[in-house]
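1. Sharing a sequence plus its predicted fold:
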Amino acid sequence: MHSSSDPSAMSLDPRPAPDLPLTPHRSSPTPTRRTAKLGLLLALASAVAFGGSGTAAKPLIEAGLSPTHTVWLRVAGAALVLLPVAWKHRDAVLRRPGLLIGFGLLAVAGVQACYFAAISRIPVGVALLIEYLGPPLLLAYVRLVQRRPVSRRAMAGAGVAVAGLALVVEVWHGLSFDPIGVLFALGAACCQVGYFVLADAGREGERPVDPLAVSAYGLLIGAILLTTFARPWNADWSLLAHSVTMNGHHLPALVPALWMILVATVLAYLTGVVSVQYLSPPVAGVVANLEAVVATVLAWVLLGEHLGTPQLAGGALVLAGAFAAQSAAATKH
């Protein structure tokens, strides 16, 4: 989400889902121990990279760059870097235009805009933990909209995640965090449902689309959509020539900006997609769940956003519930 927080982990940063093969036209080979280790390292790198998106973005927002301009900078910068990938897979535009537009609208623009709006009002860790309600919401979509059966284990995991959310936001205090920020985080979780549905649709039918193409064009279309909404020409981009404050320390604004584009988006996407080639979907999904942990720890260390015991306990329940729901659904599939 990223936002964010990679799809494969139900993190709302829009990345290809872990059950998508890198090349849809052929099945992935059975992973050996060596390739599995490589896939694990790539998946870990992706989770760490995605987890740093909010920590890199928040100093820019606090320096005066609006959340919409910040997310535009992230998406547009990543889309520019991935233009060669989009050109290589340009045939995807003719084969599945609706899929790419929907992915750009929900999985990129929607997720990232809601997530960045959320972190401008509530702590990064809290926003990402709320975003991890994506798995329970996805189960609700499958059960109520698609009318498909859902296992009891998955339903139990969804219930645990919702209980964890109550602890994260401390509902007994009438929401100890900004309610609007919480709503934005929930919006990111809802957009994540669209991400999973569209990512799964990309490999179905007679005209499957390579996940690399979905990622590249999703970012490109998301950047175009965000341009009309964010109006970046009205932003004060001179802020990037000055310094920002991160937990009391000053650093050039270009440092978190470039980190957000190159590491938290481009590197995170590419390593996440390639890791799927070497790992089974359940393993890739479990590793991606570390994104929320990484984001919370980085925000704690670099931004000084300390969470209390109830938030930490609630976060553990959210992650445990999301993992249970996701692994149950993956096993059944």
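-> Nice, I can see it.
2. contacts and neighbour counts: CA atoms only from here.
-> Noted.
3. elements contacting the helix or strand harbouring Ala86?
-> Secondary structure from DSSP states H and E places Ala86 in helix 83-88. Applying 3 or more Cα pairs under 8 Å, 6 or more residues apart in numbering; DSSP states H and E, we find helix 83-88 packed against helix 211-230.
4. How far off centre is the helix it packs on?
-> In terms of Cα atoms, centre = their mean, to the nearest Å, the centre of helix 211-230 is set 14 Å apart from its chain centre.
5. same thing with stretch 294-311?
-> 18 Å.
6. got it, and stretch 202-214?
-> 20 Å.
7. next one: stretch 42-55
-> On Cα atoms, centre = their mean, the centre of stretch 42-55 falls 10 Å from the chain's centre.
8. then this one, side by side with the first:
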Amino acid sequence: MASRALLLLILGAALIGLVPIGVRMCADQPYLIAPLAVAFWRFAFAVPPLLAWNRWRQRSVDAPARPWLLACAGLLFGCDIACFFVAITRTSVANATLLSNLAPLVVAAWSTVVERRPPTRGETGGALLAIAGVVLLVAPEARLEGGAHVVGIALALASAVFYGGYQIAVAHLRRDQPADRVMTVVAAVAALVLAPIALIGGGNLVPDHAGGWGLLIALAVLTQIGGQGLITWSLAHLAPIFSSVVLLVQPVVAIVLAWLLFDQHLGWMQGAGAVMVMLGIVLAHRGRSAT
């Protein structure tokens, strides 16, 4: 079961790597959708099919167990997305990507301090190696900036804290709740969180071209239902710290796809970073398996 969960977690993380590609496509001509609006529609369009799936499975989402933790997971995820999307407007995309991917450190700190389950040496080494790989992935675009960008840096760090908290909450929820119920409530709450933020953020809330609706629906199906669905299912079968390291596959996929689709430069440094992320995952897996 653990091997299957690992494969599905990697696949889910790869699908989430489509998010920045989808956001860029939505923001470009002819659709011109504001990034925060894309984030909102990603969750909003995922809710109806998830509700239908729950009804078909004869599961009620009206009075779930531990509703406060379900709501908290959705709140954390919505805040994570909001902070990251605003951060990329206040600092470089590379800086925001790097800092928001420090979530494994948040999960490790929680596991050590609160749950008294410190990571193994292998997990620690794997996490540090994978994070170093992310540093190389974004290094060509990252830069030190002046005080005007402090807000962007702070929001990116907040995104990492929120995403780490979301992973911890979902891992706890999956001990006694089905993945589809968790996904449904999380998507609904996150959409509610993002709706006012998207309105305040300005820009187009709806696409300028009808084809944009299809793109938004595809993004919801592939990334939220598909990607987050696989991740949510897998978190019931894998340790949170290790899972958090595996999720660093996301920026690797995003950068490779940007190279393939948008002809963005992919140099030796990004290639080395991608290899380091993969080696970090292997090291963390061996460290977990050895315990």
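-> Perfect, I can see it now. Everything numeric in this text was worked out from a predicted model, so none of it was measured.
9. TM-score for these two?
-> In this superposition the chains share a TM-score of 0.75, using TM-score structural alignment, normalised by the length of structure 2; 281 aligned residues with a Cα RMSD of 4.0 Å.
10. hmm, back to that, buried set for the helix holding Ala86 of structure 1?
-> By neighbour count on 16 or more other Cα atoms under 10 Å, the buried set for helix 83-88 of structure 1 is Ala86.
11. which other residues reach it?
-> Applying Cα atoms under 8 Å, 6 or more residues apart in numbering, the external contacts of helix 83-88 of structure 1 come out as Leu212, Ala213, Ala216, Tyr217, Leu220.
12. what do you get for stretch 101-121 of structure 2?
-> Counting by Cα under 8 Å, 6+ apart, 127, 131, 134, 157, 160-161, 163-165, 167-168, 240-241, 244-245, 248, 287-288, 291 sit against stretch 101-121 of structure 2.
13. Would you indicate which residues of it are buried?
-> Those would be 101-111, 118-120, for stretch 101-121 of structure 2 by 16+ other Cα under 10 Å.
14. That stretch: end-to-end distance?
-> Length of stretch 101-121 of structure 2, first residue to last, Cα to Cα, to the nearest Å: 20 Å.
15. neighbour-wise, which of the contacts of helix 83-88 of structure 1 leads?
-> Greatest neighbour count in these, by other Cα atoms under 10 Å, goes to Tyr217: 29 neighbours.
16. ok, how many other residues are close to the equivalent of Ala57 of structure 1 over in structure 2?
-> Here Ala57 of structure 1 is matched to Val23 in structure 2, going by TM-score structural alignment. The burial count assigned to Val23 of structure 2 is 22, neighbours taken as other Cα under 10 Å.
17. can I assume Val23 of structure 2 is in contact with Ala37?
-> No: between Val23 of structure 2 and Ala37 there is no contact under Cα atoms under 8 Å: 9.6 Å.
18. Which residues does stretch 116-127 of structure 1 contact?
-> With contact meaning Cα under 8 Å, 6+ apart, stretch 116-127 of structure 1 is reached by 3, 54-55, 57-58, 61-62, 67-68, 70-71, 115, 168-169, 177-178, 180-185, 292, 295-297, 299, 305, 311.
19. In terms of helices and strands, where is the equivalent of Gly98 of structure 1 over in structure 2?
-> The alignment partner of Gly98 of structure 1 in structure 2, by TM-score structural alignment, is Trp68. For Trp68 of structure 2, the host element (DSSP H and E) is helix 67-90.
20. for that helix, which positions count as buried?
-> 69-88, 90.
21. With stretch 211-228 of structure 2 instead?
-> 212-213, 215-228.
22. try stretch 119-129 of structure 2
-> So, applying 16+ other Cα under 10 Å, buried residues of stretch 119-129 of structure 2: Pro119, Thr120, Gly122, Glu123, Thr124, Gly125, Gly126, Ala127, Leu128, Leu129.
23. any idea how far Leu138 of structure 1 is from the equivalent of the first one over in structure 1?
-> Matched by TM-score structural alignment, Pro119 of structure 2 corresponds to Val150 in structure 1. As judged by Cα to Cα, Val150 of structure 1 and Leu138 of structure 1 stand 11 Å apart.
24. Let me know whether Leu128 of structure 2 touches Gly280 as I believe.
-> Yes: Leu128 of structure 2 is in contact with Gly280 according to Cα under 8 Å; the separation is 7.4 Å.
25. contacting residues for the counterpart of Gly110 of structure 1 in structure 2?
-> Matched across to structure 2, Gly110 of structure 1 falls on Cys79, judged by TM-score structural alignment. Counting by Cα under 8 Å, 6+ apart, Cys79 of structure 2 makes contact with Ser159, Phe162, Ala190, Val193, Leu194.
26. Thr232 of structure 2: which of these is nearest?
-> Ala190 (15.1 Å; Cα to Cα).
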